[in-house]
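Participant: Here is a sequence with its predicted model. Questions after.
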Amino acid sequence: MLRPPLALFVLSSSLFTAFLHTSALTVPSDEAKLLSSRSDAPSASDFDVLYQGNQAFRAKDPALLQDLANNGQHPPFLFIGCSDSRVSEGTVFDAKPGTFFAERNIANQYSRQDSNIRSILAYGLEELHVKHVVVMGHYGCGGVAASVATPPSLPWDEATAAIQQWIAPIRVTYQTSERKEVVEMRHRNQGNGTVSAPALHDAGFRALVEENVKNTVKRIASDTMVVELLQDSAHPFFIHGWVYDIENGEVKDLDVSVGPRGSTIPAIPFHASAASLVRRH
């Protein structure tokens, strides 16, 4: 079960003692000992990899960082991906700072009711004039897998409810998709009292990952804000749906790109998925 985040305040022992004496907050002595002696408290070694990585990053191209600071960002891509730690856009594409304006959430979702992602899309299109919106899902996505598995038993705590509500649109896709592989997976799971999350190489699971990306592309392209902006010929842009293979690093185009009416979709060097059923708009 997920727990709410715990805010950690790091104080010197003298300041912490003074704080306890002067603050209206009273910490029982046993809890005070716990705060200072927790075995799972962060240590310097926890951050070594981040510090060393940052040092290497700073030394790599300081001129680029200075240029971006002086002249601002002009990213050609707006990336909508999954929060999964294995699929960072900067890492997957070995991209330099200034390449992506990005938003990542569980299972790369888009909803008009989500003001966070909608404002990111609006700013990227209207202010930064990005040329391409890239929606990228990935095989083995935990959010998609959870939408196949039996939901946790009720009652739900707040954290469980938040997760289950977020993946609800993917459950709808799983339950209604007519794609052959998803239908077959659904039939296999019918009648089972408890359905487990599918295995990485399950064909239905992989197909559902792709269908989820396609649905995100559709939701973005059908947003009235986006429809209006697509008609602005002064700043044309395209929306693409891709999928990433976490096993080998391959990126595949799902052949569902959308652009201004009458425009030619730019050539995309990533090979289209053979299983993709939706043709390019």
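Facilitator: Arrived safely, thanks for sending. Numbers count the residues shown, from 1 in each chain.
Participant: From here on, just use CA atoms for contacts and neighbour counts.
Facilitator: Fine.
Participant: how many other residues sit next to Y123?
Facilitator: Look at Y123: counted by other C-alpha atoms under 10 Å, it has 15 neighbours.
Participant: in a strand, that's where L128 is, yeah?
Facilitator: No. Using DSSP: H, G, I helix; E, B strand; the rest coil, the assignment for L128 is coil, not a strand.
Participant: ok, it touching G72?
Facilitator: No. Counting by C-alpha atoms under 8 Å, L128 stays clear of G72, with 10.1 Å between them.
Participant: The two: who's more crowded?
Facilitator: Each of L128 and G72 has its neighbours counted (other C-alpha under 10 Å); L128 has more, 18 against 11.
Participant: dump the residue contacts of the more buried one.
Facilitator: Listed by C-alpha atoms under 8 Å, 6 or more residues apart in numbering, the contact partners of L128 are Q73, H74, P75.
Participant: now the strands for this structure?
Facilitator: For the chain, strands defined by DSSP state E occupy the ranges 77-82, 100-105, 132-138, 238-244, 251-253.
Participant: Relative to I167, which of those is closest?
Facilitator: Relative to I167, the nearest member of the strands of the chain by C-alpha to C-alpha is strand 100-105, separated by 10.8 Å.
Participant: what's that closest one in contact with?
Facilitator: 75-83, 89-90, 117, 120, 124.
Participant: can you pick the most crowded of these?
Facilitator: With neighbours defined as other C-alpha under 10 Å, the most crowded of the contacts of strand 100-105 is I80; it has 29 neighbours.
Participant: got another, please set it beside the one above:
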Amino acid sequence: MASFQLPVKTLLRPVLAESNVSAFAVSRHVHHQRRSCHHHHSHSCHPLIKQNNNKRKNQTNHFSTTTPQTTDKLQSGLEFNKSHWAPSYAEKFASLGNGQQPQILWIGCSDSRCPETTILGLQPGDVFVHRNIANIIHEGDLSSSCVIDFAVGALKVSQIVICGHTSCGGVNAALGDSKLGVLDTWLLPLRKLRAQNLSTLEKLDSKNAIVKLAELNVLDGIAKIKEKSVVLEAMEQRGLKVSGLIYDVATGLLRTVDGGEESQDEIKARLTAFKTS
């Protein structure tokens, strides 16, 4: 049997159906379609008409405006925890159930982009953590003081890390002059650092000024931690190290922040003034 070929108007049917043609034009087109089908075997005509109809349906579905449902990250996280994460650390948790022995105390920003264990590629039980807005160390802050005292005195961590980061909202706020309520009190150490380094910061664009103040904040935190007697004792007796880092949220890379080597006079003055027994 000779192959079946659709008339030109039949091939144009999907276009006509989608256009704003008059009802009369559409009627003529359908009438012609029926006459064409009458001259061919019915079993050849109908499947092709059905195929064209399916194409039109597919075109309509392709442009569907249905809004996809938003993923509930907490719910999906709970399911992942149960089905994948917890089982993958089954042997690890068997030992963690009896206690912890972290090597690192990490003092970082509360920013959601700075997950310390993930950044370092470490596992549960490896890092003891304290986080707050802009990773600020206040001399009289009971929360950070308790964390440091427990991590150094009881857990015997071998490293303390203070980590700031780029694009820090707290640092940016301290560089501005807007009233922020209770946050103003928390940001006072950053504002003092801003005042002390005003000439340097004003020479930088906003992005680099944030990075610079974040670095100064890390160094200031290191100096304050080294004024705690429990830290000084651990540094003397077992070589506890205190380090500073900056995390780049745009690249995922860490880099060290070094304030330079202290002189013997500076070390002696700090030990004399802050070490107690």
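Facilitator: It's in. The shown structure was predicted, so the numbers you read here are calculated from the model rather than taken from an experiment.
Participant: circling back: can you redo the strands of structure 1 as TSV with distance to K60 of structure 1?
Facilitator: Shown next, in TSV, are the strands of structure 1 (distance: least, C-alpha to C-alpha, whole Å):
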stretch	distance to K60 of structure 1
strand 77-82	22
strand 100-105	18
strand 132-138	27
strand 238-244	27
strand 251-253	26
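Participant: For Q164 of structure 1, find the nearest of those strands.
Facilitator: The nearest among these, by C-alpha to C-alpha, is strand 100-105 at 13.8 Å.
Participant: Now do the buried residues in the closest one.
Facilitator: F100, F101, A102, E103, R104 (16 or more other C-alpha atoms under 10 Å).
Participant: Centre of the chain to that strand, how far?
Facilitator: Distance of strand 100-105 of structure 1 from the chain centroid (C-alpha atoms, centre = their mean, to the nearest Å) equals 7 Å.
Participant: What range does that strand cover in structure 2?
Facilitator: Strand 100-105 of structure 1 corresponds to residues 127-132 in structure 2, going by TM-score structural alignment.
Participant: post-alignment, the matching stretch versus structure 1, mean distance?
Facilitator: In the superposition with structure 1, the average deviation recorded for stretch 127-132 of structure 2 is 0.4 Å (mean C-alpha distance after the TM-score superposition for structure 1).
Participant: how about the strands of structure 1, which one is nearest I170 of structure 1?
Facilitator: Comparing the strands of structure 1 under C-alpha to C-alpha, the one sitting nearest is strand 132-138, at 12.5 Å.
Participant: Residue range in structure 2 corresponding to that closest one, please.
Facilitator: Residue span in structure 2 matched to strand 132-138 of structure 1, by TM-score structural alignment: 159-165.
Participant: Comparing that stretch with structure 1, how large is the average distance?
Facilitator: Taking mean C-alpha distance after the TM-score superposition for structure 1, the mean distance separating stretch 159-165 of structure 2 from the aligned residues in structure 1 is 0.3 Å.
Participant: quick one: that stretch to chain centroid distance?
Facilitator: Using C-alpha atoms, centre = their mean, the offset of stretch 159-165 of structure 2 from its chain centre is 17 Å.
Participant: now stretch 237-244 of structure 1
Facilitator: With C-alpha atoms, centre = their mean, you get 14 Å for stretch 237-244 of structure 1.
Participant: Show me the contact partners of it.
Facilitator: Here stretch 237-244 of structure 1 has contacts from 87, 125, 129-139, 209-210, 213-214, 217, 221, 230, 250-260, 265, using C-alpha under 8 Å, 6+ apart.
Participant: What's the ChimeraX line that selects buried ones from the residues you listed?
Facilitator: Remark: buried members of the contacts of stretch 237-244 of structure 1, expressed as a ChimeraX selection using 16+ other C-alpha under 10 Å:
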select :87,125,129,130,131,132,133,134,135,136,137,138,139,209,210,213,214,217,221,230,251,252,253,254,255,256,257,258,259,260,265
